[in-house]
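A.B. asks: Pasting the sequence and the predicted model now:
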Amino acid sequence: MAPLEAAAVYVGINILLLIYLSSRVVFMRRSAQVSVGHGGNVDLEIRTRVHGNAAEYIPSMLVALITAAFMGIPVLWIHILGTTFTLGRVIHAFGLSRSVLQARVLGMVLTWLAMIVVAAMLIFHGLTGFAPLHGLSGQSI
């Protein structure tokens, strides 16, 4: 599997996650008969925030993964970063939806960890032209 193909897997999964979280808002809006805002409905407010939080983080990470793939970051690292980030987003959505603080914290730690590592890799590779941790993939760039 090439790095861009690996990135495509995480793009697809995270798009489906956004659609799922959005559909939860849409269905709650219908049942609560609220077209804008949350109308005082706490469950709708939480679902809106869960979707909003995902929508705030997912796009930039997907751009980062695709950029990393194009820049030659090894496929193993695309998988490590994509899995860590996606797992973080799912755990955070669960924790925020159910008010489980530990899940929210773990989800954010995994999210930020993946984003910080990919940001560092992109900056390093952009400045040096060298793919960090190249030897771990078994592939040349």
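C.D. replies: All right, it came through fine. Predicted model, so just to flag it, every value in this text is computed and none were measured.
A.B. asks: For the rest of this, base every contact and every neighbour count on C-alpha atoms.
C.D. replies: Noted.
A.B. asks: tell me the contacts of the residue nearest the centre of the chain?
C.D. replies: Computing the C-alpha centroid of the chain and ranking residues by CA atoms, centre = their mean puts residue 58 first, at 4.0 Å. The contact partners of residue 58, by CA atoms under 8 Å, 6 or more residues apart in numbering, come to residue 14.
A.B. asks: Second structure follows, compare the two:
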Amino acid sequence: MAALINLWLAIRCGKARIEAKAMHGDGGHPLLLKRMRAQANFVEYTPFALLLVLGLELSGHAGWPLALTASLFLIGRVSHGLGMDADIAGPLRQAGMALTFLPLLGLIAAALLAAFGLI
């Protein structure tokens, strides 16, 4: 799913790039810049979440809570990507960040608890 979301974000960038006729950088086009940042933001957060999910799965802590947490994270990344098109940090972007930070914090806590044998 993460790879598909990244591809979707890249396609959105590509469409904005073609419309702006900016083949390099953002060409001074606000929408293109926003979409580029949305994809870059996805790439900045997602590897950590995926590594935490992988570590928890490999340590035998898979199950519906892990799947739900990962799903919420991915929903947050989609919401953030859509919300980045707006000129202000509206509800989609805010929800996207909340649904990024909270699951990520949960994954970090679960990984630490698993590492110390507390779960």
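C.D. replies: Received, thanks. Predicted model, so just to flag it, every value in this text is computed and none were measured.
A.B. asks: care to give me the TM-score?
C.D. replies: The TM-score (TM-score structural alignment, normalised by the length of structure 2) is 0.89; 118 aligned residues with a CA RMSD of 1.5 Å.
A.B. asks: For the lengthiest helix in structure 2, give me the average deviation versus structure 1.
C.D. replies: With DSSP state H setting the assignment, residue counts place helix 30-58 as the longest helix in structure 2. Superposed on structure 1, helix 30-58 of structure 2 shows a mean distance of 1.0 Å to its aligned residues (mean CA distance after the TM-score superposition for structure 1).
A.B. asks: Can you give me the stretch of structure 1 that that helix aligns onto?
C.D. replies: Across structure 1, the stretch matching helix 30-58 of structure 2 (TM-score structural alignment) is residues 42-70.
A.B. asks: Give me the distance from that stretch to the chain's centre.
C.D. replies: From the chain centre to the centre of stretch 42-70 of structure 1 is a distance of 6 Å (CA atoms, centre = their mean, to the nearest Å).
A.B. asks: same question, stretch 98-113 of structure 1
C.D. replies: Relative to the centre of its chain, stretch 98-113 of structure 1 is centred 12 Å away, using CA atoms, centre = their mean.
A.B. asks: and if you look at stretch 114-133 of structure 1?
C.D. replies: Taking mean C-alpha positions (CA atoms, centre = their mean), stretch 114-133 of structure 1 and its chain are 18 Å apart.
A.B. asks: which residues of structure 2 fall in helices?
C.D. replies: If DSSP H is used as the criterion, the helices of structure 2 fall at 2-20, 30-58, 64-83, 91-115.
A.B. asks: Pull the contacting residues for the alignment partner in structure 2 of residue 85 of structure 1.
C.D. replies: Aligned counterpart of residue 85 of structure 1 in structure 2: residue 73 (TM-score structural alignment). With contact set as CA under 8 Å, 6+ apart, residue 73 of structure 2 has these partners: 49, 99, 100, 101, 103, 104.
A.B. asks: Relative to residue 96 of structure 2, how far out is residue 73 of structure 2?
C.D. replies: When CA to CA, to the nearest Å is the yardstick, residue 73 of structure 2 and residue 96 of structure 2 sit 8 Å from each other.
A.B. asks: got it, and residue 12 of structure 2?
C.D. replies: Per CA to CA, residue 12 of structure 2 is found 17 Å from residue 96 of structure 2.
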